[in-house]
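Peer 1: need a 3D model of the sequence below.
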Amino acid sequence: MQKQIRKLTEMAIAGDLPEIHKWYQENRELPLSTIEFYEKILKPVMESVGSLWEKNKITVAEEHLATASIDYLMTQLRYQIVHPGQLKRSPSILLFCLEGEQHSLGLKMVSDVFRESKWNVKFLGSSVPTEEVIKTIDKWEPDAIGISIALSPLLPKLKDCLIQISEARKEVDILVGGRVVSLYDLEDFGINNVHLCRDLRDIESFALNAQNKSQPVLSEGDS
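Peer 2: This next block holds a predicted model:
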């Protein structure tokens, strides 16, 4: 597995999409679920790229190339997990990066975990103003909301966003993920229905549990 990670890291930094596509075709039959592929391969690649950038061993341009390359690979994977025939009764989630948060790759992984669990997903992307989030919530009325935040200076903005969301929809489940979740005690915010997600396993557990709760109980005549 380490050999695969090193090879993919090198290709991502080089922005070599043809080779990445070839690598994907050769390895698409690996006995890994989507979440295992993300946790065991893509996350280590992203962490390796981040470490190289922090040590000034790659340039900003190469870091951007690597991010775009991993995004490309995730797009290839996404074709396998999208469920076009989603039922209207399936639970829904609205995902976005807090305003000021530019990195959305991790949140795209989260969106794929929910899609694989047969949720309806709206992905708003990076740096979304809170007022636009509230407008979308009012219009779409999602069952859950997921927020990504990695930068600690954005914590005051996160608290304000959580307050506005809870005022708009008091009973909605709010998931918060990103690097700051493991660094700060966000429970001090005192806002109900907030779930702190430290990794994709936490996301998968929430998605599956909520999906099971949303399934209607069939009578014997309906089965």
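Peer 1: use CA for all of it now, contacts and neighbours both
Peer 2: Fine.
Peer 1: contacts for stretch 165-185?
Peer 2: 106, 134, 137-138, 142-152, 191-199 (Cα atoms under 8 Å, 6 or more residues apart in numbering).
Peer 1: pull out the buried positions in the strand or helix carrying residue 206.
Peer 2: Per DSSP states H and E, residue 206 falls inside helix 200-214. Buried residues in helix 200-214, counted by 16 or more other Cα atoms under 10 Å: 200, 203-204, 206-208, 210-211.
Peer 1: turn those residues into CSV, including distance to residue 3.
Peer 2: Formatted as CSV, the buried residues of helix 200-214 follow (distance: Cα to Cα, whole Å):
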residue, distance to residue 3
200, 23
203, 28
204, 27
206, 32
207, 32
208, 32
210, 37
211, 36
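Peer 1: now, the most widely separated pair of those residues?
Peer 2: Farthest pair in those (Cα to Cα) is 200 and 211. Separation: 16.1 Å.
Peer 1: quick one on the thing from earlier: inside strands: which ones of the contacts of stretch 165-185?
Peer 2: If you go by DSSP state E, the contacts of stretch 165-185 have 144-148, 194-197 in strands.
Peer 1: to compare against the first, here's the next sequence to fold:
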Amino acid sequence: MTGASAVAPGARAAFDAHLTHADETGATALALGLLRSGTAAEDVLLRLIAPAQAAVGARWVSTEWSVAQEHAATHVSERVVSAVAAAAWAPRPRDSAPARRVLFACVEGERHTLPARIAAEVLRLRGFDLTFLGAHVLVPRLVSHVHRHGPDLVALSCMIPVRLPASHRLVECCRRAGVPVLAGGSGFGPGGVWARTLGADLYAPEPATAAEMLAVRWPEAPREAAPLEHLADEEYSRIVRQRAELLRRLLARLREGYPWLRDPGAEHAEAVLEEFGRLPDFVAAANYVDDPQVLTDYLSFGVQFLPARGVPTAALGAALAALSEPLGGLPRAAAHLDAGRRWLAAAGHAVPPA
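Peer 2: Predicted coordinates:
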């Protein structure tokens, strides 16, 4: 539980400064100093490190920070989490009941480990027995661990919706093994809507809520989940098979409309093309859960990301148009692209005809 000593704004500002300078020594000393002064370890994790890291991400989106600065700051935050966890660790009393065993994993393709690591440490502080498998956990690795060690719960972290199909595979494996799944992370959608679509037993928006939910009611052993019947039309698999051609068509359209993107040495060109390269994956993920909000949430990010890098938001409409022709024969995909165009138009952005 959090203690009475809160994290003062001055401490947050000082921690932000340490991250700005990639000062691991200073950041660690500040966090451990807060612990010694009586601040609860959970407060240090959730009220110091987590919001500071959110600010790091915002600085990258706005181009205030480079990718290198963001990576360096994230590394420092990860090291500070480890130091706080080690300093706060305490053995369980011998006469205490066995702790519930929770296995934490980031889904396949998910490399944003810091939110999951913070969540895992909060649950550890609340008395759970934690194992953290880290980033990019493949199905065979998870299945092997579940059957060898028999956790009471698997917690899955997904920060980007394009990982939803991979999340579904992990959820299904856990359910077949009779192990309930707790989902967390922004990739599962607002309020965890797509976590429920994929059959997760619980969704928690943040670590303290997860601990409180599990303390009140432990989920029952899961039954086999109902299939996602809309996948029977094979639209998702067809989008995946066409990914290379979709990407080729999309990038050609962008380079034609914005010739400076043809120069790999141009400032921000690589980042812009890399981000647009995710668009077919977002369309596929929207198709997988049959919800256009996966795509419109991506567009909401894009209207912040692109102008900061010198690209007008009209490029998003052009990108959707580039995908409309090859995907026009897929009714659900076409409907999701139409929803994306309507969202852009409603938000006041230029949208070319499909």
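Peer 1: kindly provide the TM-score of these chains.
Peer 2: Overlay of the two chains. TM-score (TM-score structural alignment, normalised by the length of the first structure): 0.84; 208 aligned residues with a Cα RMSD of 2.2 Å.
Peer 1: of the ones in strands among the contacts of stretch 165-185 of the first structure - the most surrounded one?
Peer 2: With neighbours taken as other Cα atoms under 10 Å, the top of these is residue 148, carrying 29 neighbours.
Peer 1: quick one, what contacts it?
Peer 2: 95-98, 101, 104, 107, 176-178.
Peer 1: apply 10 Å and report the result again.
Peer 2: Listed by Cα atoms under 10 Å, 6 or more residues apart in numbering, the contact partners of residue 148 of the first structure are 95-99, 101-104, 106-107, 110, 125-127, 158, 175-181, 197.
Peer 1: what's the closest non-adjacent residue to the residue most central in space within the second structure?
Peer 2: Using Cα atoms, centre = their mean, the residue of the second structure that lies closest to the mean C-alpha position is residue 159, 0.6 Å off. Ranked by Cα to Cα, 6 or more residues apart in numbering and with sequence neighbours excluded, the top spatial neighbour of residue 159 of the second structure is residue 187, at 4.1 Å.
Peer 1: secondary structure class for the one you found?
Peer 2: Applying DSSP: H, G, I helix; E, B strand; the rest coil to residue 187 of the second structure yields a three-state assignment of helix.
Peer 1: can you show me the strands along the second structure?
Peer 2: 101-106, 129-132, 153-157, 181-184, 202-203.
Peer 1: in a markdown table, list these along with distance to residue 343 of the second structure.
Peer 2: Converted to a markdown table, the strands of the second structure look like this (distance: least, Cα to Cα, whole Å):
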| stretch | distance to residue 343 of the second structure |
| --- | --- |
| strand 101-106 | 30 |
| strand 129-132 | 39 |
| strand 153-157 | 28 |
| strand 181-184 | 26 |
| strand 202-203 | 27 |
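Peer 1: which of these sits closest to residue 80 of the second structure?
Peer 2: Closest among those, using Cα to Cα: strand 129-132, at 16.6 Å.
Peer 1: list the contacts of that closest one.
Peer 2: 92, 98-106, 113, 116-117, 120-124, 151-155.
Peer 1: what range does that strand cover in the first structure?
Peer 2: Using TM-score structural alignment, strand 129-132 of the second structure lines up with residues 120-123 of the first structure.
Peer 1: mean shift of the matching stretch relative to the second structure?
Peer 2: Once fitted to the second structure, stretch 120-123 of the first structure is off its aligned match by 1.1 Å on average (mean Cα distance after the TM-score superposition for the first structure).
Peer 1: show me what residue 140 of the first structure lines up with in the second structure.
Peer 2: That one, residue 140 of the first structure, aligns with residue 149 by TM-score structural alignment.
Peer 1: meant to ask about residue 106 of the first structure, not that
Peer 2: Using TM-score structural alignment, residue 106 of the first structure pairs with residue 115 in the second structure.
Peer 1: quick one: the helix ranked longest in the first structure aligns where in the second structure?
Peer 2: The single longest helix within the first structure, with elements called by DSSP state H, is helix 60-81. Using TM-score structural alignment, helix 60-81 of the first structure lines up with residues 67-88 of the second structure.
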